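In: only geometry, no sequence info:
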C-alpha cells in the first residue's frame, strides 16, 4: 500500500449514482454523479455506474490498477439472484480489486451510525427500514414482508388518488393547483381522464413523474393541507410500525434512529415521526443526525475490507470534505 492507492465507495440509488474516491487516510480525492443505478428505474444503469466510476478516477488522477477495494451499495439488491444484473454495473477494464456489492441500506447504515447498533429509515426514491442489533443481527422490515409505502412516488400516487376520489377541501387548494400544473391539465376531470389511461405507458417514466411531485405534498402537509396530512400520516404510521418491528430484536431499552432521504428529512416527516417515536411501544427511541452520507458509508466499508483502522484522524479527514450529498 502506498500514497497512490485508493478505495472507491458507491451509493447507487434509484435516482442518482454517487461515486467517491478516497486515499487510505480518508482524504476525499474526487466525487462524481450520474443517473440511476437501478435497472428498474433506468435502462442505462450500467452505463451510469461505470461512467461515474470512470469520471471519479479521472478527477482523482488514479487508474483502475491503483484501486485496492470497491464497495457498491445498490438499490434493489434484495436477493442473491439480483447479482445477475448488479455485478455487471461495476465491471471496468483493469478493475481487478476485491468488489463487494451490498444493498444501499447497508452503505447508508454504515455512514449514518458508523458501525453502532441502531435503525435507519430510508424514504426518498425508495423506502426501506434497516436495523443492526447489538449482537450484529442485520434486520430489514422486508424480512417481515412489511413495506412502508413512504417512497416519494407512493405518497404522490396516494395524494393524486385522494384528489380524484374527491377527498379534498379548502385547505387543499394550493396542493390541488400544484398537482394540476404538474400534470399540465386545467381541471380535476381532465386529470381523471389521463389517469384512466394509466397516466403514461412507460412505468419508469410514470414513477419518475410521480416521484418528482412528492416535495409538493410534504410541503403542503407542513402548511396545513388536510389531504396532504392524511397521506403523509399514513406513511409515517407505516414507518413507525417498521421501526417497532425491528426494534423488538434489540436488547437495550433505547435505540438510535436516523432518517435518510428527501421524504424522511422533509420538515413534516421529521416533526411527525419524532412525535410518533416519543410514544414508542417496544423501546425508547433517540433520533440522531446521520454522521455521514451513504457514499461515505461505502468508503468506510471498503477501507474496513482492506483492514484500514477507522480512527479519529481518518474520521476528521472525511469530515473535512464538504458533503453535498449528506442525508440524500
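Out: Now that the structure is in, tell me what you want to look at. None of the values given here were measured: they were computed from a predicted structure.
In: Every contact and neighbour count from this point should use C-alpha atoms.
Out: Will do.
In: what ranges do the helices span in the stretch 101-250 of the chain?
Out: Residue ranges of the helices in the stretch 101-250 of the chain, as given by DSSP state H, counting those that start in this stretch, are 104-113, 152-164, 173-182, 188-196, 203-222, 226-247.
In: Distance check, residue 127 against residue 115.
Out: Residue 127 is 21 Å from residue 115, where distance means C-alpha to C-alpha, to the nearest Å.
In: Between those two, which is the more surrounded one?
Out: Neighbour count, other C-alpha atoms under 10 Å: between residue 127 and residue 115, residue 127 has more, with 23 against 14.
In: Identify the residues contacting that one.
Out: Contact analysis of residue 127 by C-alpha atoms under 8 Å, 6 or more residues apart in numbering lists 121, 147, 148, 149, 150, 151.
In: rerun that using 7 Å as the cut-off
Out: By C-alpha atoms under 7 Å, 6 or more residues apart in numbering, the contact list for residue 127 reads 148, 149, 150, 151.
In: Please tell me how far it sits from residue 154.
Out: Residue 127 sits 10 Å away from residue 154 when distances are taken as C-alpha to C-alpha.
In: again, but for residue 38
Out: 18 Å.
In: Below is structure B, check it against A:
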C-alpha cells in the first residue's frame, strides 16, 4: 500500500491532504524567513508533521510532497530542509520539495504544458512546455515584485487612503474602508497614520496588507473611481506578467493555454479587465482544473511528469 502526504505552504494558509484521510487540514501560513531560511522553511511544516505522526504506520512508507512559498535557495538549502524532515519523520521514504509556482501549475493544468498565473497574497507566473522547459516571471517577493497581487493592490489602496487624509488625493471610499480595516477590524489604534506605522512592525504585515485588497475590489464594484483605477492597474500588471512568461517559452499550438488561480481572480472586477488586457490572440484562457493543493497531490504521485526537473527530491534511508 502506497501512502502520500501533500502540504501546500502559502503565505496566508498551510493546507494538508493525505492518502489516508479525506479531510483537508489547515494551519497558519508562512511568514517572512528569519536569519536562517532553512529553519524558517522547516518550521512552517514541522507542526504539521508532528500532528500527523501518530496516524502514520511505521512499516508503510510515505511519500511527502511539499509546495512551499518560502523555500531557501540554492539547492544546498533545499537539501537541508529535506534532511530535517526525514530526521523528524523516519517513516517518510521520500521528500519532494517544489516552489509553490510549480504546484500551482501542476494543479491548474493537471500536469499539462501551458502558462499558469497565480495571484493571491503574492504573484508568480510559470510557463512549462511539453519538453519540461520552464520560464518563471515575478514571484520575487513583495519588496520589489508581486505585481497585481493582493498585497500590491492592498498597499495601493492604503496609500490612497493616506493621501486622501493628507489632502493629496480627492475623496474616495477607500479612506473609510482603510479606517475600518485598520482601526476597527485590526484594532491598531484610533489614527490612520499611526496605525499604518504600527502595522509595519507586525510579523504578519504582508497578510494584513493583502487583506485590504478585498475592500478595494468591493469599493471598485460599488462605483468608486479611485478603487476602480487601482483594480484596473492590478489587472494590467497581471496581464503583462502573463505576456512576458508566454514570450519566454515556445509551446506547441495545442499547449498554448493559460490558467489563472488565486483569490485575485475570484472577482469579475479584476478578471474581466485582465482578459481584456491580455492581448494574446494565439493563446486561450482555460478554467483551472484544480488548486495548488491538488497540484501538490499530483506531484506526490508515481511520476511528477513535466515538473520532475522543477523540484528537489531526497530519499530516506
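Out: Perfect, I can see it now. Fair warning: this is a prediction, and the values are worked out from it, not measured in the lab.
In: Name the residue in residue 38 and residue 154 of structure 1 with the higher neighbour count.
Out: Between residue 38 of structure 1 and residue 154, counted using other C-alpha under 10 Å, the more crowded position is residue 38 (26 against 21).
In: The more buried one sits in which helix or strand?
Out: Residue 38 of structure 1 is part of no helix or strand when elements are defined by DSSP states H and E.
In: before we move on, back to that, dump the helices of the stretch 101-250 of structure 1 into JSON lines; add distance to residue 131 of structure 1 as well.
Out: Shown next, in JSON lines, are these (distance: least, C-alpha to C-alpha, whole Å):
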{"stretch": "helix 104-113", "distance to residue 131 of structure 1": "8"}
{"stretch": "helix 152-164", "distance to residue 131 of structure 1": "22"}
{"stretch": "helix 173-182", "distance to residue 131 of structure 1": "35"}
{"stretch": "helix 188-196", "distance to residue 131 of structure 1": "38"}
{"stretch": "helix 203-222", "distance to residue 131 of structure 1": "25"}
{"stretch": "helix 226-247", "distance to residue 131 of structure 1": "6"}
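In: In structure 2, what residue corresponds to residue 99 of structure 1?
Out: Under the alignment (TM-score structural alignment), residue 99 of structure 1 maps onto residue 95 of structure 2.
In: Check which residues of the helix or strand hosting that match are buried.
Out: Using DSSP H and E, residue 95 of structure 2 sits within strand 92-99. Judged by neighbour count using 16 or more other C-alpha atoms under 10 Å, the buried positions of strand 92-99 of structure 2 are 92, 93, 94, 95, 96, 97, 98, 99.
In: before we move on, what about stretch 199-217 of structure 2?
Out: 199, 204-217.
In: And it, end to end?
Out: Taking C-alpha to C-alpha, stretch 199-217 of structure 2 runs 21 Å from one end to the other.
In: do stretch 118-135 of structure 1 as well
Out: Across its full length, stretch 118-135 of structure 1 reaches 11 Å between end residues, using C-alpha to C-alpha.
In: tell me the strands in the stretch 1-150 of structure 1, going along the chain?
Out: Under the criterion DSSP state E, counting those that start in this stretch, the stretch 1-150 of structure 1 contains strands at 6-12, 17-23, 28-34, 67-74, 99-103, 118-123, 127-132, 138-140.
In: which one of these lies closest to residue 306 of structure 1?
Out: Between residue 306 of structure 1 and those, the shortest gap by C-alpha to C-alpha is with strand 67-74, which sits at 7.0 Å.
In: need the contact list for residue 185 of structure 1.
Out: By C-alpha under 7 Å, 6+ apart, the neighbours of residue 185 of structure 1 are residue 191.
In: now do the one 3 residues further on
Out: Listed by C-alpha under 7 Å, 6+ apart, the contact partners of residue 188 of structure 1 are residue 164.
In: Please tell me how far it sits from residue 180 of structure 1.
Out: 7 Å.
In: Kindly report the same for residue 252 of structure 1.
Out: Computed as C-alpha to C-alpha, the residue 252 of structure 1 to residue 180 of structure 1 distance reads 48 Å.
In: out of those two, which sits in the busier spot?
Out: Ranked by neighbour count (other C-alpha under 10 Å), residue 252 of structure 1 and residue 180 place residue 180 first, with 16 against 12.
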